[in-house]
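Q: Quick one, fold the following:
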Amino acid sequence: MGIFDKLKKFKNYISGSGAELHLSIDNSLVQTEGRVLVTVFCQVKEHDILVDKLYLKLKAEETVRYRDANYHGTNTRARTTGGTNRTAHATTFKNELIIDQNFRLDRDGEYEWQAEFMIPPNIPGTYVGINAQHEWKVLAGLSKKGNDPDSGWVPFQV
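A: From the prediction side, this is the model:
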């Protein structure tokens, strides 16, 4: 292994760019059965990767936009001056699902895994209003030495 190969391997180790992860989400069974099917696609670059675990992170988040206004006067004759637009965030659900553990991905390989998770019935579905929204997201990641490659958060409808 030459010096440039070592530098590439080190860059992939630090940046997490040794593999690319993508997701395909099938939420057609959410309304009837409360299930979401996820397919994880992984493309490994030029070096083998020893993986501690492959995981899915699931998150539901509510965002509310409001105006923080200043009120002057009595209750019957109050008037608004100034104020600031603000945004509040709340995580309504968070979970991690481990798909596989302790395995090796060969260089230049392409891999695929399937997973399924249930949407809790007590958590709201997706909605988008004038001042509020509730969004569901999923992320796939490989836990390994160095920086973990992941798919980024991918929103889906519930």
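Q: Every contact and neighbour count from this point should use C-alpha atoms.
A: OK.
Q: State which helix of this protein is the longest.
A: helix 3-15 (DSSP state H).
Q: chain center to the helix or strand following that one, what's the gap?
A: Where DSSP states H and E defines the elements, the next helix or strand beyond helix 3-15 is strand 19-26. How far strand 19-26 lies from its chain's middle: 11 Å, per C-alpha atoms, centre = their mean, to the nearest Å.
Q: which other residues reach strand 19-26?
A: 36-45, 140-141, 149-151, 154, 156 (C-alpha atoms under 8 Å, 6 or more residues apart in numbering).
Q: One more: stretch 149-158?
A: With C-alpha under 8 Å, 6+ apart as the criterion, stretch 149-158 contacts 16-23, 25, 27, 30-31, 125-126, 135-143.
Q: Run a quick neighbour tally on the residue nearest to Thr87 when sequence neighbours are not counted.
A: Distances taken as C-alpha to C-alpha, 6 or more residues apart in numbering put Arg65 closest to Thr87, at 4.4 Å, once the chain neighbours are dropped. By the criterion of other C-alpha atoms under 10 Å, Arg65 has 14 neighbours.
Q: now do Tyr66
A: Neighbours of Tyr66 using other C-alpha under 10 Å come to 12.
Q: okay but it is in contact with Asn85, surely?
A: Yes: if you go by C-alpha atoms under 8 Å, Tyr66 and Asn85 touch, sitting 5.8 Å apart.
Q: next up, for comparison:
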Amino acid sequence: MGLFDKVKSMANAITGNAAKVSITAAPITIGVPFELNIQALASDSTVAYARVYVKVRGLEKIDLHDRDRDGTERIRRKETTFETEIVVEGAGELAAHENKTWTCEVSIPGTAPAIYRGRYAEHFYEAQAALDCTGNDPDSGWVRLQHA
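A: This next block holds a predicted model:
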């Protein structure tokens, strides 16, 4: 491994670009288990990870305009209503340019808030998959789960 490769490997660890991670799911129903598919593609070097994990959360957001004699104020609030984290696989390694896929089953309890979208408020669920690596974990970003 040359100096440039070492610098590139360090940069990938710091930025989270060591692997490209994506997550997909079929439409979900609250209270019914569903599958999440996780895919990771290593970049130019080997990626060692301590675990592969998935986070699922429920979010309620409001966005409204409050008009009064002082003018208009935009009110935005966000509240987490549900959170869970699932370890999909323990420690492992992806070789350079290796593509690997995992599947895990997740269940959002039937007592969790329903998915809705109104004029000023909405409640939805989203998932994020990641590889637990040294430095910044490569992750999929938060992906909204669609209701069946």
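Q: To which residue of structure 2 is Ser151 of structure 1 aligned?
A: Residue correspondence to structure 2 (TM-score structural alignment): Ser151 of structure 1 is matched to Ser140.
Q: sec struct for the spatially most central residue of structure 2, please.
A: Centroid-nearest residue in structure 2, with C-alpha atoms, centre = their mean: Gln128, separated by 1.2 Å. Under DSSP: H, G, I helix; E, B strand; the rest coil, Gln128 of structure 2 falls in the strand class.
Q: what lines up against it once you look at structure 1?
A: Using TM-score structural alignment, the equivalent of Gln128 of structure 2 in structure 1 is Leu139.
Q: Distance of that match relative to His89 of structure 1?
A: 19 Å (C-alpha to C-alpha, to the nearest Å).
Q: One more: Thr126 of structure 1?
A: Counting by C-alpha to C-alpha, the separation of Thr126 of structure 1 from His89 of structure 1 is 15 Å.
Q: swap in Gly34 of structure 1?
A: Gly34 of structure 1 is 25 Å from His89 of structure 1, where distance means C-alpha to C-alpha.
Q: re earlier: can you get me a residue count around the match of Ser151 of structure 1?
A: 21.
Q: again, but for Asn136 of structure 2
A: 16.
Q: Going along the chain, name the helices of structure 1.
A: 3-15, 30-33.
Q: Which among the ones you listed is found nearest to Asp108 of structure 1?
A: When the helices of structure 1 are compared by C-alpha to C-alpha, helix 3-15 sits nearest Asp108 of structure 1, at 13.7 Å.
Q: burial count for Asp70 of structure 2?
A: The burial count assigned to Asp70 of structure 2 is 7, neighbours taken as other C-alpha under 10 Å.
Q: List the contacts of Phe103 of structure 1.
A: So Phe103 of structure 1 contacts Leu50, Val51, Asp52, Lys53 (C-alpha under 8 Å, 6+ apart).
Q: that older thread, I'd guessed the match of Gln128 of structure 2 sits against Leu56; true?
A: Yes: between Leu139 of structure 1 and Leu56 there is a contact under C-alpha under 8 Å: 5.5 Å.
Q: Where in structure 2 does stretch 91-106 of structure 1 fall?
A: Under TM-score structural alignment, the match for stretch 91-106 of structure 1 is residues 80-95.
Q: before we move on, back to that, more neighbours, Thr126 and His89 of structure 1?
A: Neighbour count, other C-alpha under 10 Å: between Thr126 of structure 1 and His89, Thr126 has more, with 16 against 13.
Q: The more buried one matches what in structure 2?
A: Per TM-score structural alignment, Thr126 of structure 1 is aligned with Ile115.
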